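1. Show me the folded form of this:
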Amino acid sequence: MPKISEKGKAMPSSPIRKLVPFAEAAKKRGVKVYHLNIGQPDIPTPQIALDAVRNCTDKVIEYSHSAGNESYRKGLAKYYKSIGVEIDHTQMLITTGGSEAITIALMTCLDPGDEVIIPEPFYANYNGFATQAGIVVKPITSSISNDFALPAISEFEKLITPKTKGIVICNPNNPTGYLYTKSELEQLAMLIKKYDLYLFSDEVYREFCYDGNEHFSAMNLPGLDQNVILMDSVSKRYSMCGVRIGALITRNKEVIDAAMKFAQARLCPPSYGQIAAEAALETPADYFVGVYNEYIARRNFMVEALNKMEGVYCPRPKGAFYTVVKLPIDDSDKFSQWLLDDFQYNGHTVMLAPATGFYATCGLGKNEVRIAYVLKIEDLKGAMECLDVALKQYPGRTI
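-> Below is the predicted model:
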């Protein structure tokens, strides 16, 4: 029989989704599974976005412009200006989710064999996007010992080779919840300038910054107009992950023109998704206040509950709605599967994302998991109670 490609063999499984069959089997056995493995908020999507789709009167669902509907791009440019990022609607492409924005950005700016540096742990699908684009990820390890702060710039510089073409950051960070400061980004900017690299900045969690910390966009780093590529998404901002609408934004016209050819090859972004996303731009401010307060409450409850468990350390996330947690276990992959295969407490169990899949360096993350605090506090209470009991019963416990 024909063989699959080497790229197909190299394509990594998602650590977030690879345990789904085990979760489905647990549910068939009647076990309730608390999903802390995936960033799927239970926050309602803004009504204005739902109504826009319901009230659509189009008789034909047509292709949009390959760059996305002009009315949406103009509205999105207005949104960015409202948060202090000056761009024009011609400096963006609407994409099929943030995932396509990242993939197109990598394919536009890098050749096969080129290298990008990414602080790890990082969003697991960056590995997949890099494999699709044929590029090489060079990880630089951040540590839970300092809550995953940006590694020293001198450590970045050690990794730079003639093949290095860019640095990828996610701010606020998925999976760690770390929020890079303006000072950290300015230090990174000096390196970008020195070696004339691209800075790919994933800012999909911009609205979720806590404890008085403010988000600083890489688009506002002076002197980097031709270097910064911003990737964004409406999935988490408006709790509508399934509409699959993102954006690639840059002031570099050559990048936009080249990226447009990739956009044309896939024809256009989803029509109904654009309708929902454009309407969501008019979401009332009190929606975000309510969402923000809810995530603060969830974070505070979860961090406190985790740090009360023997042998557990949970940093206090400054942004997004994730954290990487250190557990007293021998192997996070085994533990996460054991939770679904062999454990239940009062008919309940927990689904986690093993942190091994968020590292590119082999062997890291063995005693860490990513937890998404996207469930209401009532469910988080049940999940934390389950996890506490599970850690005491797990055969591979290390303390």
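2. contacts and neighbour counts: CA atoms only from here.
-> Will do.
3. now the strands: where do they sit in the stretch 101-250 of the chain?
-> Listed in chain order, the strands of the stretch 101-250 of the chain (DSSP state E, counting those that start in this stretch) span 115-120, 136-141, 164-170, 198-202, 228-233, 246-249.
4. Out of those, which gets nearest to N69?
-> strand 246-249 (11.9 Å; CA to CA).
5. Show me what counts as buried in the helix or strand following the closest one.
-> With elements assigned by DSSP states H and E, the helix or strand that comes after strand 246-249 is helix 253-265. The neighbour-count check on helix 253-265 (16 or more other CA atoms under 10 Å) flags 255-256, 259-260, 262-263 as buried.
6. And the contacts of helix 253-265?
-> 66-67, 91-93, 95, 104-105, 108-109, 249-250 (CA atoms under 8 Å, 6 or more residues apart in numbering).
7. what angle separates the next helix or strand after it from strand 228-233?
-> Sequence-wise, the next helix or strand beyond helix 253-265 is helix 271-280, with elements assigned using DSSP H and E. Direction vectors for helix 271-280 and strand 228-233, defined by axes from the mean of the first three to the mean of the last three CA atoms, to 10 degrees, enclose an angle of 100 degrees.
8. which helices and strands sit right next to helix 271-280?
-> Counting contacts by 3 or more CA pairs under 8 Å, 6 or more residues apart in numbering; DSSP states H and E, the secondary-structure elements packed against helix 271-280 are helix 47-54, helix 70-82.
9. In contact with L339, which residues?
-> Applying CA under 8 Å, 6+ apart as the definition, the contact partners of L339 turn out to be 349-351, 390.
10. Please look at T349 and L340 and confirm they touch.
-> Yes - with contact defined as CA atoms under 8 Å, T349 reaches L340; the gap is 6.8 Å.
11. Which one's more surrounded, the two?
-> T349 (29 against 25; other CA atoms under 10 Å).
12. Look at the more buried one and tell me its secondary structure.
-> Using DSSP: H, G, I helix; E, B strand; the rest coil, the secondary structure recorded for T349 is strand.
13. Would you do the same for the sequence below? I want to compare the two.
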Amino acid sequence: MPKISEKGLQMPASPIRKLTPFADQAKRLGRKVYHLNIGQPDIETPESMLNAIKNIDFDVWAYTPSEGTLAYREKLTEYYNKLGYGITAADILVTVGGSEAITIAMQTCVNEGDEIIIPEPFYANYNGFACMSNVVVKPILSYIENGFALPPIAEFEKLITSKTKAIIICNPNNPTGYLYSREELEALKSLCLKYDLFLFSDEAYREFCYDGREFVSPMHLDGLDENVVIMDTVSKRYSACGARLGCLITKNKTVIAAGLKFAQARLSPGMVEQIAGAAAVDTPDSYFEKVNTEYTLRRDTLVNRLNSMDGVFCPNPGGAFYVVARLPIDNADAFCQWMLETFEYENQTVMMAPATGFYSTPGSGSNEVRMAYVLNTSDLNKAMDCLQEALKVYPGRQA
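-> Model (predicted):
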């Protein structure tokens, strides 16, 4: 029997999706499962996007340019320049979801065996993308006690070697919801300029900043144009995860030219998605204001319920729609599986993502879980009722 590749063996499973068979079995048993494991918003997609798809009129569903249609890229510049990015259509590569933007960035900017520093916990698929690109992840721990703030720059410098090529941040952060400050980004800027590093900025949750807090992008920092690569997606801000439409943005022309070759190798992003994406740019500010208000309410509901439980600690995040909570449990992976496989409260249970999969350092996150507050407050409260009861009877509860 032929053997699969070493890379296939090393490729990590998704902590977000790996427990799906247990959730499916719980549903077959008639249980209601509250999905807090995945960032799939229940907010309605803007009507303009849906209408653009309904009103499509073409005779041939053709390839688009590998870099994306000029019409869509020009429309995207309206969105980003409204935010102060100062880009042109030539600075954009349209990608098949934000995931492809990340893989193209890695493959374009980092050699096989070179290193990328990432504050952890981090978006779990960075590990997978790094494996695909033969890139080495050098994690740097952030801590739940201070809300997962950026580690001190001195700690970054300890990890820098001749093989270090880039730093990745996700801002606001997935999985922690931490929103990086201008001061933290200025510190990263100085570090990247000192060591001539790329700064990859995953900005999938840009529109989700709470309590009047400022969103700052590396694109807002002077003197960093050649170092910054933005990775973005329409999935979250327009509640359009199924569109699989993202982009890579940089003012570094060498990166754009090399990245385009990877884009050409996969041919092109979808035509229909780009038509919908162009329409989405005209989404009124009132849409985002309403969404922001709703997510703030959900965040407050979830954080307050968690912190009211005995032995539970959850920082109050400044953005995105996730929290990482520390629970009085022995093993997050075992607990999350037990919740689906064994536990039920009033014929209901909760699916969460074990935080271990969001770390690269062995042993980290063993008593933490990530939850996405993508359900309405009524369902969030019911989910928290289940969790509260589960923690009372879990065999591996810790003092």
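14. With both chains overlaid, what TM-score comes out?
-> The TM-score (TM-score structural alignment, normalised by the length of the first structure) is 0.99; 399 aligned residues with a CA RMSD of 0.6 Å.
15. circling back: out of the helices and strands packed on helix 271-280 of the first structure, which is closest to A276 of the first structure?
-> For these, the distance to A276 of the first structure is smallest for helix 47-54, at 4.6 Å, taking CA to CA.
16. how big is the offset of that closest one relative to the second structure?
-> Compared with the second structure after fitting, helix 47-54 of the first structure deviates on average by 0.6 Å (mean CA distance after the TM-score superposition for the first structure).
17. That helix relative to helix 271-280, how many degrees between them?
-> The directions of helix 47-54 of the first structure and helix 271-280 differ by 150 degrees, with the same axes, to 10 degrees as the criterion.
18. which residues sit against helix 47-54 of the first structure?
-> Applying CA under 8 Å, 6+ apart, the contact partners of helix 47-54 of the first structure are 272, 275-280, 282-283.
19. before we move on, the earlier item: would CSV of the buried residues of helix 253-265 of the first structure with distance to S217 of the first structure be doable?
-> Supplementary listing: these in CSV, determined by distance: CA to CA, whole Å:
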residue, distance to S217 of the first structure
V255, 19
I256, 19
A259, 21
M260, 23
F262, 25
A263, 25
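20. ok, those vs L221 of the first structure, which is closest?
-> Comparing the buried residues of helix 253-265 of the first structure against L221 of the first structure with CA to CA places V255 closest, at 18.1 Å.
21. for the stretch 251-399 of the first structure, what spans make up the strands?
-> 322-326, 348-351, 353-354, 368-372.
22. Buried residues, the first one. List them.
-> If I follow you right, that is strand 322-326 of the first structure. Burial within strand 322-326 of the first structure, assessed by neighbour count using 16+ other CA under 10 Å, is assigned to 322-326.
23. Pull the most distant pair out of the contacts of helix 253-265 of the first structure.
-> Of all pairs drawn from the contacts of helix 253-265 of the first structure, the greatest distance, 18.9 Å, lies between S66 and C109 (CA to CA).
24. For stretch 351-370 of the second structure, what is the distance to the chain centroid?
-> The offset between the C-alpha centroid of stretch 351-370 of the second structure and the centroid of the whole chain comes to 15 Å, using CA atoms, centre = their mean, to the nearest Å.
25. Please read the previous query as pertaining to stretch 343-359 of the first structure.
-> The answer for stretch 343-359 of the first structure is 19 Å, by CA atoms, centre = their mean.
26. same check, this time on stretch 365-377 of the second structure
-> On CA atoms, centre = their mean, the centre of stretch 365-377 of the second structure falls 14 Å from the chain's centre.
27. Report the contact partners of A325 of the second structure.
-> Contacts of A325 of the second structure (CA under 8 Å, 6+ apart): 306, 312-315, 368-371.
28. The nearest residue to it once chain neighbours are set aside: neighbour count?
-> Of all residues not flanking A325 of the second structure in the chain, C314 sits nearest, at 4.5 Å (CA to CA, 6 or more residues apart in numbering). Residues contacting C314 of the second structure under the criterion other CA under 10 Å number 23.
29. thought C314 of the second structure was touching L302?
-> No - using CA under 8 Å as the test, C314 of the second structure is too far from L302 to be in contact (9.2 Å).
30. do you know which of the strands of the stretch 251-399 of the first structure lies nearest N127 of the first structure?
-> With CA to CA as the measure, strand 353-354 is the member of the strands of the stretch 251-399 of the first structure nearest N127 of the first structure (15.2 Å).
31. with the second structure superposed, average distance for the closest one?
-> Mean deviation for strand 353-354 of the first structure: 0.1 Å (mean CA distance after the TM-score superposition for the first structure).
32. Outside of that strand itself, list whatever touches it.
-> With contacts defined as CA under 8 Å, 6+ apart, strand 353-354 of the first structure is touched by 15-16, 36-38, 332-333, 336, 365-366, 368-371.
33. For the residues you listed, which single residue is the most surrounded?
-> By neighbour count, taken as other CA under 10 Å, the most surrounded of those turns out to be R370 (29 neighbours).
34. about what we covered before: include distance to Q47 of the first structure when you put the strands of the stretch 251-399 of the first structure into a markdown table, please.
-> Supplementary listing: those in a markdown table, determined by distance: least, CA to CA, whole Å:
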| stretch | distance to Q47 of the first structure |
| --- | --- |
| strand 322-326 | 25 |
| strand 348-351 | 30 |
| strand 353-354 | 31 |
| strand 368-372 | 24 |
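35. just to revisit the earlier point, now, the most widely separated pair of the contacts of L339 of the first structure?
-> The span of those, defined through CA to CA, is set by M351 and A390 at 11.6 Å.
36. more crowded one of the two?
-> M351 (24 against 20).
37. Which residues are in contact with the more buried one?
-> In this structure, M351 of the first structure makes contact with 23, 33-37, 336, 339-340, judged by CA under 8 Å, 6+ apart.
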